[in-house]
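> Below are the sequence and a predicted model; questions follow.
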Amino acid sequence: MMAAAIVNLLRVRYTTLLSGITYALNSFSYIYYSKSRSSSFTIATGPILGIGAGILWSAQGMMMMAYPLERQEGRFISIFWIIFNLGSVVGGTALFAINYKHGKAK
């Protein structure tokens, strides 16, 4: 509920930007961890990413319902979920291909 209030207060453009930065911050924390082996920064960015993700998904839902006409809302929602799940399919297929290739080489 708080995420929706934040999106309404700061508007979609800024909340999308700020919450996207939390994903970048979390990715940077893993790079920092691989160099320094200090996990405190990575642990600290976990809750920050959680808050940012909630705000991002609220902004995404608001955009998905605001732009289409009423008769097109179902189509937009289905297109979003298709694209969202294709990421998992492509990622899983890539990992399967890598593991399959390495399993054959032994």
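Thanks, I have the structure now.
> From now on I want contacts and neighbour counts done on CA atoms only, so please keep to that.
OK.
> which residue ranges form the helices in the chain?
2-10, 12-36, 40-66, 73-105 (DSSP state H).
> can the ones you listed go into CSV with extra columns for mean neighbour count?
Output for the helices of the chain, formatted as CSV (neighbours: other C-alpha atoms under 10 Å):
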stretch, mean neighbour count
helix 2-10, 15
helix 12-36, 16
helix 40-66, 17
helix 73-105, 11
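> so what's V90 up against?
Going by C-alpha atoms under 8 Å, 6 or more residues apart in numbering, V90 touches no other residue.
> Nearest the geometric middle of this structure, what residue?
A53 (6.4 Å; C-alpha atoms, centre = their mean).
> wait, it sits on S19?
Yes. Using C-alpha atoms under 8 Å, A53 makes contact with S19 at a distance of 6.3 Å.
> Distance of the residue nearest to the centre of the chain relative to L95?
25 Å (C-alpha to C-alpha, to the nearest Å).
> Take this one as well and set it beside the first:
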Amino acid sequence: MEDVDIAQRLKRSPNGKKDIHVILRFKSRMTRNRVLRQSKLLRAKGVFVREDLTPLNHEVFMSVKRKMSDEVKSVWSRNGAISYKDARDVVHRVEWEDYQHWLDLPWPKK
């Protein structure tokens, strides 16, 4: 707890899920980066860690994740920069110039 500046628990989601969502603000960027680097280990224990993105970055992140799910294997962000791994395991960084392309793609039909 000495590394956490403030912690806030969010309300339960509208669909009634009982997942606990907590926002943490770390005292140092080094600690935050260390936690983000360990996110794979935490995920194995049922703890999911993600950055708090701006609304635009979050929309682009979700577009990359959902709009071409057959071609995109995984998506992540570090320091606000969005990256993804394609089906051939090649890592790509989503550049600012590509944002509109991802936003303009149609959402998949349910």
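Arrived safely. Quick caveat: nothing in here was measured; it's all calculated off a predicted structure.
> Provide the TM-score value for the superposition.
Laid over one another, the chains give 0.34 as their TM-score (TM-score structural alignment, normalised by the length of structure 1), with 53 aligned residues with a C-alpha RMSD of 3.4 Å.
> R25 of structure 2 touches A7, doesn't it?
Yes. Between R25 of structure 2 and A7 there is a contact at 6.4 Å, judged by C-alpha under 8 Å.
> that's a helix at T31 of structure 2, yeah?
Yes. Counting by DSSP: H, G, I helix; E, B strand; the rest coil, T31 of structure 2 falls inside a helix.
> Any buried residues in the helix or strand containing Q100 of structure 2, and which?
Per DSSP states H and E, Q100 of structure 2 falls inside helix 99-104. Going by neighbour count (16 or more other C-alpha atoms under 10 Å), the buried part of helix 99-104 of structure 2 is 99, 102-103.
> show me where structure 2 has strands.
Remark: strands assigned in structure 2 by DSSP state E are 4-9, 22-26, 72-78, 81-86, 91-93.
> And these: which comes nearest N57 of structure 2?
strand 81-86 (7.8 Å; C-alpha to C-alpha).
> That closest one - contacts with which helices or strands?
helix 55-67, strand 72-78, strand 91-93 (3 or more C-alpha pairs under 8 Å, 6 or more residues apart in numbering; DSSP states H and E).
> So for it, what gets flagged as buried?
82-86.
> Kindly calculate the angle that it makes with strand 72-78.
160 degrees (axes from the mean of the first three to the mean of the last three C-alpha atoms, to 10 degrees).
> what is the orientation angle of strand 81-86 of structure 2 with helix 55-67?
Using the same axes, to 10 degrees, strand 81-86 of structure 2 lies at 10 degrees relative to helix 55-67.
> Identify all contacting residues around strand 81-86 of structure 2.
So strand 81-86 of structure 2 is in contact with 57, 61, 64, 71-77, 91-95, going by C-alpha under 8 Å, 6+ apart.
> hmm, 7 Å instead?
61, 71-77, 91-94 (C-alpha atoms under 7 Å, 6 or more residues apart in numbering).
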